[in-house]
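1. coords below, sequence missing:
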């Protein structure tokens, strides 16, 4: 698909939406023409702040009036299905934030609706667009590490302790019955697939460490990949890691192969140590340490714009993203049944 420019409507004005609006306004090839929110005053405030000509609390009317190319859904999962239905009825392509729908069944329904309406449905999964993961993927593809056998990401956000956990930024986290995996680890499920391919099996052990929240906030997942690779996601939102910004990388990654290892630290520096050496050398790469996660929201939206303007390769379509949700469900099944699940 090739266009000269894109007209975009955004739906949602919550905490994380600020990164979406900032990204759209920085791209000269895109034009924000409308903002929707269930509270009209909030929509009006964002319209004024980001110089958007139209604001409304009625999504369908706004889409009819503005006739955008894309609807960017930045609202909670419970609203996704109804928003996709409206966009599909009007023939408007959709970008949807994650968690993508409330359940796998709802996500599948949205994909089917989009396919029947012949519209694009893209999931805004931005972690794979963090610049350090894009660089690490290049290094893996180069063969520098030899045969890669082990990988581990240690999530340590340090924001989950006590009765005030998450309240200042995203208070609904406290009431989510499924939290660490559904809200956070889903990013790393997608990132592991981006880096290592499709897992063959997984085993998970989940727990709740903060009694003030409803869902799990700590867990370990062991993934089995092709070529004898094992990758571990080890997450605990109560613990921290050495960094000047715990929301930059959100933890540390180590990938080890027969010729050496890569380490991503909390300052987003990538280190390479050759097998047998003591010291590691830093690998330089372009990285803008701004907004969230190395400006990954901008990187994700730019990737989507490039697809529309230059017919690039589109990542994270709704249909492809269903695999992430299936793996998420397998994690919860494994933890519940205390056994390995084949993927």
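-> Yep, it's here. This structure is a prediction, so every number in the text was calculated from the model and none was measured.

2. CA only for contacts and neighbour counts going forward, please
-> Will do.

3. any idea how far the spatially most central residue of the chain is from residue 7?
-> Residue closest to the mean C-alpha point of the chain, counted by C-alpha atoms, centre = their mean, is residue 125 at 3.2 Å. Taking C-alpha to C-alpha, to the nearest Å as the measure, residue 125 falls 21 Å from residue 7.

4. now do residue 315
-> On the measure of C-alpha to C-alpha, residue 315 and residue 7 end up 20 Å apart.

5. for residue 212, same thing?
-> The value you get for residue 212 to residue 7, if C-alpha to C-alpha is used, is 43 Å.

6. now do residue 151
-> Distance from residue 151 to residue 7, by C-alpha to C-alpha: 41 Å.

7. more neighbours: which of these two?
-> Between residue 151 and residue 7, counting by other C-alpha atoms under 10 Å, residue 151 is the more crowded of the two (22 against 16).

8. the more buried one looks like it's in a strand, true?
-> Yes. Assigned with DSSP: H, G, I helix; E, B strand; the rest coil, residue 151 falls within a strand.

9. now the strands for the stretch 1-150 of the chain?
-> 6-11, 30-36, 54-56, 70-73, 93-97, 121-124, 148-155 (DSSP state E, counting those that start in this stretch).

10. let's have those strands in CSV, adding distance to residue 297.
-> Output for the strands of the stretch 1-150 of the chain, formatted as CSV (distance: least, C-alpha to C-alpha, whole Å):
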stretch, distance to residue 297
strand 6-11, 14
strand 30-36, 15
strand 54-56, 22
strand 70-73, 12
strand 93-97, 11
strand 121-124, 8
strand 148-155, 20
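
11. adding another structure so you can compare the two:
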């Protein structure tokens, strides 16, 4: 028996929402029934571009009238908690753009609201769904590199991200919260949970409010992983928006290099595995981002099959704990013990963190 498509509404029609909307047209098993944005002109433009039948400027009205199966929230972080709790109160499942919240307290409250309402909740953490990164993780899982013990995950650029997202220039917490959250999720994706974090961060661009360069060292008895990020780096060739990865093991190293090349490296030789681009050209349209399509299809498949998505709201709390722990480490100059801030945020009046 053919299943009816799930009814979807997108809340937020700004810059990155265009990638979500474009991908939804290629996801199996969904029907986009409405878009919502406080800026009516922007919402109507999105509806016209992506052939969406209904336009709203108020999320509560949308939820009451359309009764979607789920919403995709693609707004800025300060609005996320209110919108997630609103959807949960209406019994509607939620995808929310990263970073999930500006504080761990808000992030915990969002998870609690969805769990109490019995609705699925996932954070749109798409970097791990890039085809090249996915393939590298599969290679590690096969044991082809032996025991992984060291990683470097790098994203350094001077791309003008402020042009399309000017609010980023005003954020007092910038590159770790906006970009580092992706890289920290990747570190967890490849290695699991660290037990120590040390961060150095600085502002290079005097015209912005927050830090635009940071290096974070994650450690456990089994591994060390460096996540390295910058929007201030002069490069001979700027590779934006590519993430470069090297995972070293006892037998070999797997790399994701420039132009999405995945290779297996052993002393004195290199085996190209694949070239797996992130962007797919579309006739008469901007390129489709493969990772956005993949995570959104994953979400729909999980809803259909009753599975917990990889980057569920609860799982993402561990990534956010590393984000806020990185800021604490950068400010104090001391190592952060992962889980400390999360324990305090989840139990503000409970026992002391471990």
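-> Structure received. Only a predicted model underlies this, so the values are computations on that prediction, with no experimental measurement involved.

12. what would you report as the TM-score here?
-> Once superposed, chain against chain, the TM-score is 0.91 (TM-score structural alignment, normalised by the length of structure 1); 332 aligned residues with a C-alpha RMSD of 2.0 Å.

13. map residue 214 of structure 1 onto structure 2.
-> Mapped onto structure 2 by TM-score structural alignment, residue 214 of structure 1 lines up with residue 209.

14. for the residue mapped onto residue 297 of structure 1 from structure 2, which non-adjacent residue is closest in space?
-> Applying TM-score structural alignment, one finds that residue 297 of structure 1 aligns to residue 292 in structure 2. Excluding the flanking residues, the one nearest residue 292 of structure 2 by C-alpha to C-alpha, 6 or more residues apart in numbering is residue 126, at 5.8 Å.

15. could you list every residue that touches that neighbour?
-> Residues near residue 126 of structure 2 by C-alpha atoms under 8 Å, 6 or more residues apart in numbering: 182, 291, 292, 295.

16. measure it to residue 113 of structure 2 for me?
-> Distance from residue 126 of structure 2 to residue 113 of structure 2, by C-alpha to C-alpha: 23 Å.

17. again, but for residue 270 of structure 2
-> Distance from residue 270 of structure 2 to residue 113 of structure 2, by C-alpha to C-alpha: 49 Å.

18. who has more neighbours out of the two?
-> Ranked by neighbour count (other C-alpha under 10 Å), residue 270 of structure 2 and residue 113 place residue 113 first, with 19 against 14.

19. wait, the more buried one sits on residue 83?
-> No. Judged on C-alpha atoms under 8 Å, residue 113 of structure 2 makes no contact with residue 83 at a distance of 11.0 Å.

20. neighbours of residue 60 of structure 1, just the number please.
-> The burial count for residue 60 of structure 1: 16, using other C-alpha under 10 Å.

21. aligned to it, what sits in structure 2?
-> Match for residue 60 of structure 1 (TM-score structural alignment): residue 60.

22. my guess is its match contacts residue 86, does it?
-> Yes. Applying C-alpha under 8 Å, one finds residue 60 of structure 2 in contact with residue 86, separated by 7.2 Å.

23. got any residues that touch both of these two?
-> Counting by C-alpha under 8 Å, 6+ apart, nothing touches both residue 60 of structure 2 and residue 86.

24. max-length helix in structure 1?
-> helix 318-337 (DSSP state H).

25. tilt between it and strand 93-97?
-> 30 degrees (axes from the mean of the first three to the mean of the last three C-alpha atoms, to 10 degrees).

26. would you mind getting the average deviation of the helix or strand following helix 318-337 of structure 1 from structure 2?
-> Moving toward the C-terminus from helix 318-337 of structure 1, the next helix or strand (DSSP states H and E) is strand 341-342. Comparison of strand 341-342 of structure 1 with structure 2 after fitting gives an average deviation of 1.8 Å (mean C-alpha distance after the TM-score superposition for structure 1).

27. how about the helices in the stretch 1-150 of structure 2?
-> Here the stretch 1-150 of structure 2 has its helices, by DSSP state H, counting those that start in this stretch, at 17-24, 40-50, 59-66, 80-89, 104-117, 131-142.
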